[in-house]
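A.B. asks: model this:
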Amino acid sequence: MAFHEVRFPDTLSVGSTGGPMRRTEIVTLANGFEKRNTNWAESRRSYDAGIGVSSLDDLQEVVAFFEARRGQLHAFRWKDWLDYKSCAPSEEVSSGDQRIGTGDGSTYLFQLTKSYEAAVNPYVRTIAKPVTGTTRVAVDGVEQVAAADFVVADSTGEISFIVPPAAGQAITAGFEFDVPVRFDTDRIVWSLTALQAGEIPSIPVVEVRV
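C.D. replies: Purely as a prediction, here's the structure:
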């Protein structure tokens, strides 16, 4: 298995359904109280790629992509149209969108993350697949220059500074990103009659850890 640094066609993913899921175990006690526990520290996203298929050409494009990934074997990039920026979907990415660390005078590497803010218990998500050319970085509010001040590893989401930020300096970043996924099936079933009647095939994809 491998990760292919290619994105599922945007024209087909734009109409998809899906979103984050978690796995919570709930035990109801005899007194009516509950015990709740989760084995997942992070959420996992799933989608249905079949929603965007509306023609034979679309279906052929999906099948070609599916065959190139060898079904479930190889993972790939997916654009989640609801959640693909460090900011709100309607806003422009800026270097101050997300705080990703604090300088200590010796650390060169910082991982891109996105914080889902809440009044209580915010969730911080690791971003491993930023979109090439979209990452902006600032140190203490001063925007840095790509290649001259820092380098982005688009396959891992790591920021590498040429000179480590000084102690106490806030490191912030803005970016677009993809979700690493794989097909959640080894079989695509379709019917020409059904497609002509407006019925769509189900083509599930699921997030993977990279």
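A.B. asks: only C-alpha atoms for contact and neighbour calcs from this point on.
C.D. replies: Fine.
A.B. asks: And the helices in this structure, which stretches?
C.D. replies: Counting by DSSP state H, the chain has helices at residues 10-13, 56-68, 192-196.
A.B. asks: Among those, which comes closest to A118?
C.D. replies: For A118, the closest of these is helix 10-13, at 28.5 Å, according to CA to CA.
A.B. asks: Quick check, central residue of this protein?
C.D. replies: V179 (2.5 Å; CA atoms, centre = their mean).
A.B. asks: Return the residues in contact with it.
C.D. replies: When contacts are counted by CA atoms under 8 Å, 6 or more residues apart in numbering, V179 is found next to 77-80, 129, 207.
A.B. asks: Of the residues you listed, which is the nearest to G32?
C.D. replies: E207 (35.2 Å).
A.B. asks: My guess is E117 contacts Y123. True?
C.D. replies: Yes. Applying CA atoms under 8 Å as the test, E117 and Y123 come out as touching, 6.8 Å apart.
A.B. asks: ok, these two, which is more surrounded?
C.D. replies: Using other CA atoms under 10 Å as the criterion, E117 and Y123 rank with Y123 on top: 14 against 10.
A.B. asks: follow-up on the earlier one: now go through the contacts of V179 and say which are in strands.
C.D. replies: Counting by DSSP state E, the contacts of V179 place 77-78, 207 in strands.
A.B. asks: Can you tell me which of those residues lies closest to F110?
C.D. replies: R77 (21.8 Å).
A.B. asks: Roughly how far does the closest one sit from S115?
C.D. replies: Per CA to CA, to the nearest Å, R77 is found 21 Å from S115.
A.B. asks: What subset of the ones in strands among the contacts of V179 is buried?
C.D. replies: 77-78, 207 (16 or more other CA atoms under 10 Å).
A.B. asks: any chance of those residues in JSON lines, plus distance to F33?
C.D. replies: Output for those, formatted as JSON lines (distance: CA to CA, whole Å):
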{"residue": "R77", "distance to F33": "42"}
{"residue": "W78", "distance to F33": "40"}
{"residue": "E207", "distance to F33": "33"}
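A.B. asks: For the comparison step, fold the sequence that follows:
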Amino acid sequence: MATFLESPRFPDTIAFGATVGPTYLTVVNTIYSGRDGRIPAWTQSRIRFEVGRRAMNAADTATLDAFFRAVKGRAYGFRIKDWTDYTATTGNGVLTPAATPGRYQLGKFYTTGALNETRSIQKPVAGSPVVYLNASPLAGAAYAVDSTTGLVTLTQSSFASAGVNGVTVGASTVVTLASGIPGLGVGGTLAFNSGFGGADQALLAGQAFQITALTGTQYTLAVNTTGKAITAGSAIGTRYPQGADVLAWAGQFDVPVRFDVDEMKKQVMDRSGGDLIVDWGSIPLIEIRV
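C.D. replies: You can find the predicted model right below:
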């Protein structure tokens, strides 16, 4: 895998003057009548930056020159701030559930009329994102944000939980908890950590299941474990946010990019007040998938 430089970020002062915008790849097939069919090849855009084609002073020139040498042209990826779009609010900052219960991917929601796109945010600014549940900010201890991937992990101990006392396998699996979990009933989702025992524990460990029946502390789950060997072990059942709950976030993020050239061209144009004025040719940057 190619090297990615998490720090330092591309100089903000130079990024501020960039020409920037999203790009897509569309396959267009035109027929003899002049009509065409269009197939979007990408579900997510790639943002392009142009940081050259302008004059810079000697200090910015030296900074850009050093950065280009450090990342070796197109070789390394790095962060850049898109000054036209670098924040999310609780109105458009969304969290998309990942495969593991209690884990979510940061995203930003863009909408126009009935059309919309959810952009994956994989490079949040460290310490910036705040996660909200039903419009209220969660305590910092209730979640952790990986600033290198944009993955949010909810802290199990911060949500209503109970230990698993027993597992009854069958066409519908019955899990007996040490105590009932408030607010979690039929139709809700019960999630588990990886503490189960038995040869077939992977069927329940780290998974979440819909509750189809509830009697006291016995939760009947929509998962077939007939003939399987699963024991309670040290498993814990948790009520993470449910379907009716709204998770959102607010904060700042960067764009992962690389230079799209291996060569730079610069030329001294003037000397103003003892400072060199350097004209830079085209310096394109392109967003990368990480």
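A.B. asks: Just the TM-score for the two chains, thanks.
C.D. replies: Scored against TM-score structural alignment, normalised by the length of the first structure, the superposed chains reach a TM-score of 0.87; 200 aligned residues with a CA RMSD of 2.2 Å.
A.B. asks: Tell me which residue of the second structure matches up with the residue nearest to the centre of the first structure.
C.D. replies: Here V179 of the first structure is matched to V255 in the second structure, going by TM-score structural alignment.
A.B. asks: Same check on L109 of the first structure?
C.D. replies: By TM-score structural alignment, L109 of the first structure lines up with R103 in the second structure.
A.B. asks: same thing with T126 of the first structure?
C.D. replies: Checking TM-score structural alignment: T126 of the first structure goes with S120.
A.B. asks: And V142 of the first structure, by the same measure?
C.D. replies: When the second structure is aligned by TM-score structural alignment, the residue opposite V142 of the first structure is S136.
A.B. asks: thinking again about what came up before, which ones are touching the match of L109 of the first structure?
C.D. replies: Contacts of R103 of the second structure by CA under 8 Å, 6+ apart are 97, 151-154.
A.B. asks: Kindly report the same for I121 of the second structure.
C.D. replies: 105-108, 149-150, 253.
A.B. asks: Which of the residues you listed ranks first by neighbour count?
C.D. replies: L106 (30 neighbours).
A.B. asks: Distance check, the nearest residue to G102 of the second structure once chain neighbours are set aside against V131 of the second structure.
C.D. replies: The shortest distance from G102 of the second structure to any non-neighbouring residue, by CA to CA, 6 or more residues apart in numbering, is to L154 (5.1 Å). Relative to V131 of the second structure, L154 of the second structure is positioned 10 Å away (criterion: CA to CA).
A.B. asks: Check the burial of the aligned residue in the first structure for Q44 of the second structure by counting its neighbours.
C.D. replies: Residue pairing (TM-score structural alignment): Q44 of the second structure is matched to E42 of the first structure. Counted by other CA under 10 Å, the residues lying close to E42 of the first structure total 16.
A.B. asks: surely E42 of the first structure meets T126?
C.D. replies: No. Contact criterion CA under 8 Å: E42 of the first structure and T126 do not qualify, at 9.2 Å.
A.B. asks: Name the residues of stretch 99-113 of the first structure that come out as buried.
C.D. replies: 99-103, 108-113.
A.B. asks: Next: stretch 39-56 of the second structure.
C.D. replies: In stretch 39-56 of the second structure, counting by 16+ other CA under 10 Å, buried: 44, 46-52, 55-56.
A.B. asks: Residues contacting it, please?
C.D. replies: 14-15, 17-28, 117, 119, 277-288.
A.B. asks: Write the ChimeraX selection for whichever of those are buried.
C.D. replies: This is how ChimeraX selects the buried members of these, with burial counted by 16+ other CA under 10 Å:
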select :14,15,18,20,119,277,278,279,280,281,283,284,285,286,287
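A.B. asks: Among the contacts of stretch 39-56 of the second structure, which are located in strands?
C.D. replies: Those of those lying in strands (DSSP E): 19-23, 26-28, 117, 119, 277-280, 284-287.
A.B. asks: on that earlier part again, buried only: go through the contacts of R103 of the second structure for me.
C.D. replies: Buried, going by 16+ other CA under 10 Å: 151-154, out of the contacts of R103 of the second structure.
A.B. asks: Out of these, which is nearest to F4 of the second structure?
C.D. replies: Nearest to F4 of the second structure among these, with distances taken as CA to CA, is L151, at 17.2 Å.
A.B. asks: Identify the residue of the first structure aligned to that closest one.
C.D. replies: Checking with TM-score structural alignment, L151 of the second structure has E158 as its match.
A.B. asks: dump the residue contacts of the nearest residue to its match once chain neighbours are set aside.
C.D. replies: Distances taken as CA to CA, 6+ apart place Q111 nearest to E158 of the first structure, at 4.5 Å, with adjacent residues excluded. Neighbouring residues of Q111 of the first structure by CA under 8 Å, 6+ apart: 100, 126-127, 157-159.
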